[in-house]
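Q: Make a model of this:
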Amino acid sequence: MNSPVPKTGSPPVNELDNSASSAVLLVVGAGVGAYRAYGLKSMSAVAPLVLIDADPPSWTRRHTVARVRADPADPAELFAAALEVTQLHPVGGVTTYIEEYVTHAAFLAEALGLPGPSPEAAGICRDKHATRVALDRSGVGSARSELVRGQDQAVGAADRIGYPVVVKPRRLAGSVGVRLCTSPDQVRDAYHAAASARLLEMRADGVLVEGYLDGPEVSAECVVTADGTCHVVAVARKALGPHPGFEETGHTVDSSDELLADEALLSAVRGAVTATGYRSGVVHVELRIVRGQPAVIEINARPAGDLIPHLVHLATGVDLAGAAADVAFGRDPQLTPTRGQAAGVRFLYPGRPGVLDRRLFTHCGAPWLDRQIWTAVPGDPVTPPPEGGVTDRLGHLVVTGPTPLECRRRLDEVEAATSIAIRPAPAGSACVQ
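A: The predicted model follows:
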């Protein structure tokens, strides 16, 4: 049974399918279906879901027993909506996979007396400056970093740290507003870009200048239990777009990745999680391997974006979205691998700035082709990296294979059978979304 989408102040849920005594999982924020529907589906197999979202999208209906219209970015509105749900049904857990809402979800779980990370720990992960401070205090390898207010402070910080440096927003995600700089003039420009950067409703709230960590970028996908034990379930290898940006253009997960047995990496990841005080949830830890040694870039107090948990499931059989639901209920998740292969995602970008005119997938399909999805529609203005970012993606491809190399070959094959036409933008219009 699917419920209507009431506004806060009206009865928020109808009677659940199975019984009114079944505890529900509150999911804070829906996200974009192309990137998050798989996760909501997995969580719905663990518990009945009640979604709280400012405007619950239609695709969430099939995975939820009820949806509540309330703005998760407004703590008072979020708490009022959650309390209305508790008046009708027992709530067994709270979770979110949206970066903007991790702290609010943690406060909500704490207020309801439910498992979850502390608001303090979630806040440290959410704030890249606080993360750096916590890592430094704990002796976890990371980048040298300074929080700056103004372009002169940014240039001064870059001079102290030494070029090249990375200038980034304090509280955004998805590599938005992040730039590599090799000169004071570039730092000034990057500071203004970072300070004014936006992603959905998130704002920069300050700018960091950091030392550049030169090496391949990876992420560790982890489940942290209530006692603080950090289980490193998988490692994802990132493909990045051209500098000066850091656009993530794809990811690959290999069930037998050698880094899963790398004690230095495992120690860095667990040390980083301990430094933040994070417990009871799924975390996404980003690192660079610099001269063979891991250095932590940031910690996200939520399951990864960019379909990485879906790749983990395809490659290993471990369901991180389902694990997030289990941990939110205080239960031990199933983390034993049941598959042994690789999986990869590649995001499609325009070859030049303009307006998307036509798009066509012509690959006939194969058992290893998990999905090919368009996320842009004809008429959308688009810009390629490094000027363009996540909002300029045209679509994505997901494949499986016995090895990462075979995944890349298959991604090449499917992309070669994809037709994309970009027409020039009208004179005087901007192509950057």
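Q: Could you use CA atoms for every contact and neighbour count after this?
A: OK.
Q: burial count for Glu120?
A: 15 (other Cα atoms under 10 Å).
Q: please give me the structure for this one as well, since I'd like to look at both together:
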Amino acid sequence: MPATEPPPVSRRPAVVVMSDLVVLARQTRLIEEIVSRNLVPLVLVGPDTPMDRLRVHMADPAHPLSLLTEVIRVPDAAVDTVLCAVQDWVREYEVKGSVCCGEVFVDPAGALGELLRLPGPGGWASRVCRDKVMQRTALNAFGPRWRAVAPAERSRAEPPCYPAVVKPAGRMYSSGVCRVDDAGQLRAALGQFGPEESVLLEELVEGPEFSVEALVHDGDVLWSGITAKRTNEDGGRFFTEMGHICPAPGLTAAEEAALTSANAGVLTKIGLRDGITHAEFRLSRGTAVLMEVAARLPGDAITALWHLATGAPMEPAIIDLALGVKTRYPQPTRRAAQRYADHESGVLGEVHSTLEGTGVSWIKRDGLWPATEVADADAPPRCTAVLVARESGDFLGAQVDSGARSVSVVGDAPLSADLDALGREWVSAVRVGYRTASR
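A: Next up, the predicted model:
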């Protein structure tokens, strides 16, 4: 009598999340949403995540990250490195979706989704979104005048015009991005890059900056929202984002249409299929000029701002799209803002707030952002959070990129309110302390 085949082993359904601790602290609701659907969150983190600290949070029953049981740390975000790291997960679990929460993992998250035939941006769209030179090549009609410079060509590189913007092609968080007004500044800027870094030289586009967040299903934009940006470019040669307002105030219907239609055109051009996207534009004389597009969750507090503005968290919609489910998301009924504080150079000490009912959250230390509590559309303005992105003892210097920022405030108000003025008021109620550096 022939032996009977053993019954197939049932594999638990799961979602792979590629992130780092600093982002997981912001997106704990994403993990909670995955677990609420009886799916296993499989989290892959990069070398910047301190595993000892992450394990402390995972061992704390009161911490949302205690929901994690499967975490892998990789030494880099190369596609091969990530695919090797997750091979056991692919065998042991039924992977239903992949979510990218950080720029460094855009390419491998897209590759994994493509290989497993999962819903998602698609391998090609992810690859283009992660490479600035590929973006400019594929999306030439949407952007400024530009030239790409390979390392061996730096000595004779010239921008299309002056003033120009120098951008390292492979970095993130505005690292290395600066304005140059002449050949001397250009040579000095190019001299700061490593021997293997390619660089973009772009026309400086005058005009306010915005991002467009979009929820995309099967190539169709189901929802999009426009976020106004505030940078520190007026005070120097850098372009560090110092604030966001959702939805962007003061736009005409034609300007809103220019931004949303340009964003839809960009996503169609690169063939993006499913997921949340974050694209940055300059609005110059009524034309939306693409700065860059990302196939991932937006950074800073933007998802929380849309939660405050609409009354609904974005995470359920993000997981819907990762699973291939057509989703919905409401339009805003309030306006929300995040504003970063200026700081002096020195060693960060204590941070104090005189805002009633708003404590100070040390998000890097605690691995946790404060909970988002929504208000009625006509409720009075309020500051909902004071966030410290650095740790006590860190040296604070010039805010030349996003990693150099320290303290921000988050709040919301009725749509008619002046969030820029309110942001300045809330920041003025926060005191950043400094201490003597230890020897």
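Q: Tell me how the two chains score on TM-score.
A: Superposed pair, TM-score by TM-score structural alignment, normalised by the length of structure 1: 0.82. Supporting alignment: 391 aligned residues with a Cα RMSD of 2.8 Å.
Q: Lys96 of structure 2 pairs with which position in structure 1?
A: Correspondence of Lys96 of structure 2 to structure 1, assessed by TM-score structural alignment: Gly92.
Q: Neighbours of its match, how many?
A: 23.
Q: That one - nearest residue in space that isn't next to it in sequence?
A: Once flanking residues are discounted, Gly92 of structure 1 sits nearest to Ala23: 5.0 Å by Cα to Cα, 6 or more residues apart in numbering.
Q: quick one, what contacts that neighbour?
A: Neighbouring residues of Ala23 of structure 1 by Cα atoms under 8 Å, 6 or more residues apart in numbering: Ala47, Pro48, His89, Pro90, Val91, Gly92.
Q: quick revisit: surely the match of Lys96 of structure 2 meets Val27?
A: No: with contact defined as Cα atoms under 8 Å, Gly92 of structure 1 does not count as touching Val27 (11.2 Å).
Q: follow-up on the earlier one: mean deviation, the host helix or strand of the match of Lys96 of structure 2 versus structure 2?
A: For Gly92 of structure 1, the host element (DSSP states H and E) is strand 91-95. Taking mean Cα distance after the TM-score superposition for structure 1, the mean distance separating strand 91-95 of structure 1 from the aligned residues in structure 2 is 1.0 Å.
Q: Need the three-state assignment for the spatially most central residue of structure 1.
A: In structure 1, the residue lying closest to the centroid (Cα atoms, centre = their mean) is Gly305, at 2.9 Å. The local conformation at Gly305 of structure 1, judged by DSSP: H, G, I helix; E, B strand; the rest coil, is coil.
Q: That one -> structure 2?
A: Alignment note (TM-score structural alignment): Gly305 of structure 1 maps to Gly299 of structure 2.
Q: Can you tell me how far its match is from Asp88 of structure 2?
A: Using Cα to Cα, to the nearest Å, Gly299 of structure 2 is found at 30 Å from Asp88 of structure 2.
Q: was I right about Val177 of structure 2 contacting Val166?
A: Yes: contact criterion Cα under 8 Å: Val177 of structure 2 and Val166 qualify, at 5.5 Å.
Q: how many other residues sit next to Gly292 of structure 1?
A: 11.
Q: whoops, Arg126 of structure 1 was the one
A: 25.
Q: likewise Ala157 of structure 2?
A: Neighbouring residues of Ala157 of structure 2 were enumerated by other Cα under 10 Å; the total is 19.
Q: again, but for Pro367 of structure 1
A: 8.
Q: mind checking how far it is from Thr252 of structure 1?
A: Pro367 of structure 1 is 18 Å from Thr252 of structure 1, where distance means Cα to Cα.
Q: Could you do Lys128 of structure 1 as well?
A: For Lys128 of structure 1, the distance to Thr252 of structure 1 - Cα to Cα - is 25 Å.
Q: try Leu172 of structure 1
A: In terms of Cα to Cα, Leu172 of structure 1 sits 23 Å off from Thr252 of structure 1.
Q: same thing with Gly365 of structure 1?
A: If you go by Cα to Cα, the gap between Gly365 of structure 1 and Thr252 of structure 1 works out to 20 Å.
Q: for Pro72 of structure 1, same thing?
A: 32 Å.
Q: ok, now Ala154 of structure 1?
A: Counting by Cα to Cα, the separation of Ala154 of structure 1 from Thr252 of structure 1 is 34 Å.
Q: Compare those two (neighbour count), which wins?
A: Using other Cα under 10 Å, the more surrounded residue of Ala154 of structure 1 and Thr252 is Thr252, with 27 against 24.
Q: what about that one, which helix or strand?
A: Assessed by DSSP H and E, Thr252 of structure 1 sits inside strand 248-254.
Q: Output the residue interval of structure 2 matched by that strand.
A: So strand 248-254 of structure 1 sits over residues 241-247 in structure 2, by TM-score structural alignment.
Q: Can you point out the buried residues in that stretch?
A: The neighbour-count check on stretch 241-247 of structure 2 (16 or more other Cα atoms under 10 Å) flags Glu241, Met242, Gly243, His244, Ile245, Cys246, Pro247 as buried.
Q: List the residues that contact the second one.
A: Spelled out, it's Met242 of structure 2. For Met242 of structure 2, the contact set (Cα under 8 Å, 6+ apart) comprises Lys229, Arg230, Thr231, Asn232, Arg339, Tyr340, Ala341.
Q: Looking for the alignment partner of the fifth one in structure 1.
A: Following TM-score structural alignment, the counterpart assigned to Arg339 of structure 2 within structure 1 is Arg346.
Q: Any idea how many residues pack against the nearest residue to Asp392 of structure 1 once chain neighbours are set aside?
A: In space, and not counting its chain neighbours, Asp392 of structure 1 is closest to Val382: 5.1 Å by Cα to Cα, 6+ apart. Neighbours of Val382 of structure 1 under the rule other Cα under 10 Å: 27.
Q: Please say which position in structure 2 Val382 of structure 1 maps to.
A: Val382 of structure 1 maps onto Leu396 in structure 2, by TM-score structural alignment.
Q: isn't that match right up against Asp342?
A: No: taking contacts as Cα under 8 Å, Leu396 of structure 2 lies outside contact range of Asp342: 10.3 Å.
Q: out of the contacts of Met242 of structure 2, which is most surrounded?
A: Arg339 (26 neighbours).
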